[in-house]
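J.: build me a model:
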Amino acid sequence: MTLSMYQTAVPVTIRALENLAHVLKKGAEHAAKKNVTDETLLQTRLIPDMLPLVKQVQIACDMATRGIARLAEVEPMSFEDNETTFEQTSSRIHRAIEYIKTFKSEQIDGSESRTIILKTRTGEMTFEGQAYLLHFVIPNLFFHCTTAYNILREAGSELGKPDFIGQA
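T.: Next up is the predicted model:
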């Protein structure tokens, strides 16, 4: 059986974001128990030169939505980076999931060799679709989900590996 680009992209990004939403919910519950404001925990960092929790979530959502859209040759949905509460941050994750669910396999399958050009602050990056998904989108998505998990874990949230991985 062959694994399609759609199967590799869409269910994986949805699951990662659903698990991130679960982790964030447990972080919000921990903050409420400890009387820590949303703003304080959302601005928490592992170390001073890393981005805060809220930015990790924003980037994870952007990586998933923009990655899928680019594979489908659709202009990516844009989100404002203006979340200041757990409720707003959770809403962003759920909006990203709903957006990703709108893509059909016909839009993604066959994108293995599609040229993807990213414009960055430092120039352009060019990928073929499969390399873009497997070597850029998925690793970046999981990096930012993992970092969000680690920030919440370091802040004292009762999280474990099953929270990050989700149920089978």
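J.: contacts and neighbour counts: CA atoms only from here.
T.: Will do.
J.: which residues in this structure form helices?
T.: Using DSSP state H, the helices of the chain run over 5-33, 38-42, 53-71, 86-101, 105-108, 129-132, 138-154, 161-165.
J.: turn these into JSON lines, including mean neighbour count.
T.: JSON lines is the format used below for the helices of the chain (neighbours: other Cα atoms under 10 Å):
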{"stretch": "helix 5-33", "mean neighbour count": "20"}
{"stretch": "helix 38-42", "mean neighbour count": "18"}
{"stretch": "helix 53-71", "mean neighbour count": "24"}
{"stretch": "helix 86-101", "mean neighbour count": "18"}
{"stretch": "helix 105-108", "mean neighbour count": "16"}
{"stretch": "helix 129-132", "mean neighbour count": "21"}
{"stretch": "helix 138-154", "mean neighbour count": "20"}
{"stretch": "helix 161-165", "mean neighbour count": "14"}
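J.: another sequence for comparison is provided below:
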Amino acid sequence: MNFYHFTVPQLIRTLGQVHQWLDKAQKYAEQKKFDVNVLLTARLAPDQFHFTRQVQVITDNAKGTVARLAGVQAPAFEDTEKTVDELRARIDKTIAFLKTLTPEQFQGAAERTITLPFLPGQGIKGSDYLVAFALPNFYFHAATAYSILRHNGVDVGKGDFLGELPFFALPSGT
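T.: Predicted structure coming up:
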């Protein structure tokens, strides 16, 4: 299977779920009568990124992963978001970029040498990059953002993290 199918649809799906988490955060804030933007500075530990930074990293990972694997330039986003609406806009810009990519751009991605700006002079094979770094890193920050909201009382559960799954009915007798 082409790496496009392991990345673009999956990243878009998870980014869409972040929108759902923000919807639930908004409802929770309305019920409890506080400004939802208070949650943006929440964190699980003093030395861990706050919620806004987690979402920024999620979007950066999504666009960086596919850009590196497809051999294209990712758009640069300023890290200036201060409101839920600004985070939503960033997520939407990321999804829009992901939707510009095609499976053909991922041909040869498994063997492509990937370089990372924070590791000068080093490379990693595309397949190793995707499996050992890119996807685990993306999901780490997604799970952390989700956990920050849950820790602060937002009613999100595993279904909110996973989203709709592509199950289908089996023929009778199986």
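J.: that older thread, mind putting the helices of the first structure in CSV, distance to Thr115 of the first structure included?
T.: Listed next are the helices of the first structure as CSV, based on distance: least, Cα to Cα, whole Å:
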stretch, distance to Thr115 of the first structure
helix 5-33, 14
helix 38-42, 36
helix 53-71, 9
helix 86-101, 20
helix 105-108, 13
helix 129-132, 6
helix 138-154, 17
helix 161-165, 31
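J.: now Glu29 of the first structure: how far from Glu154 of the first structure?
T.: From Glu29 of the first structure across to Glu154 of the first structure, the span is 15 Å (Cα to Cα, to the nearest Å).
J.: and what of Gln107 of the first structure?
T.: With Cα to Cα as the criterion, Gln107 of the first structure and Glu154 of the first structure are 40 Å apart.
J.: what of Tyr132 of the first structure?
T.: Taking Cα to Cα as the measure, Tyr132 of the first structure falls 31 Å from Glu154 of the first structure.
J.: show me the contacts for the residue sitting nearest the centre point of the second structure.
T.: Nearest residue to the geometric centre of the second structure (Cα atoms, centre = their mean): Ile58, 3.9 Å. The contact partners of Ile58 of the second structure, by Cα atoms under 8 Å, 6 or more residues apart in numbering, come to 138-139, 141-142.
J.: tell me the counterpart of it in the first structure.
T.: Counting by TM-score structural alignment, Ile58 of the second structure corresponds to Ala60 in the first structure.
J.: looks like Gly67 of the first structure contacts Leu133 (just checking).
T.: Yes - Gly67 of the first structure lies in contact with Leu133 (Cα atoms under 8 Å); the separation is 7.2 Å.
J.: list which of the contacts of Ile58 of the second structure are still in contact in the first structure.
T.: Conservation of these in the first structure, assessed by both residues aligned by TM-score structural alignment, their matches' Cα atoms under 8 Å: retained contacts are 138-139, 141-142.
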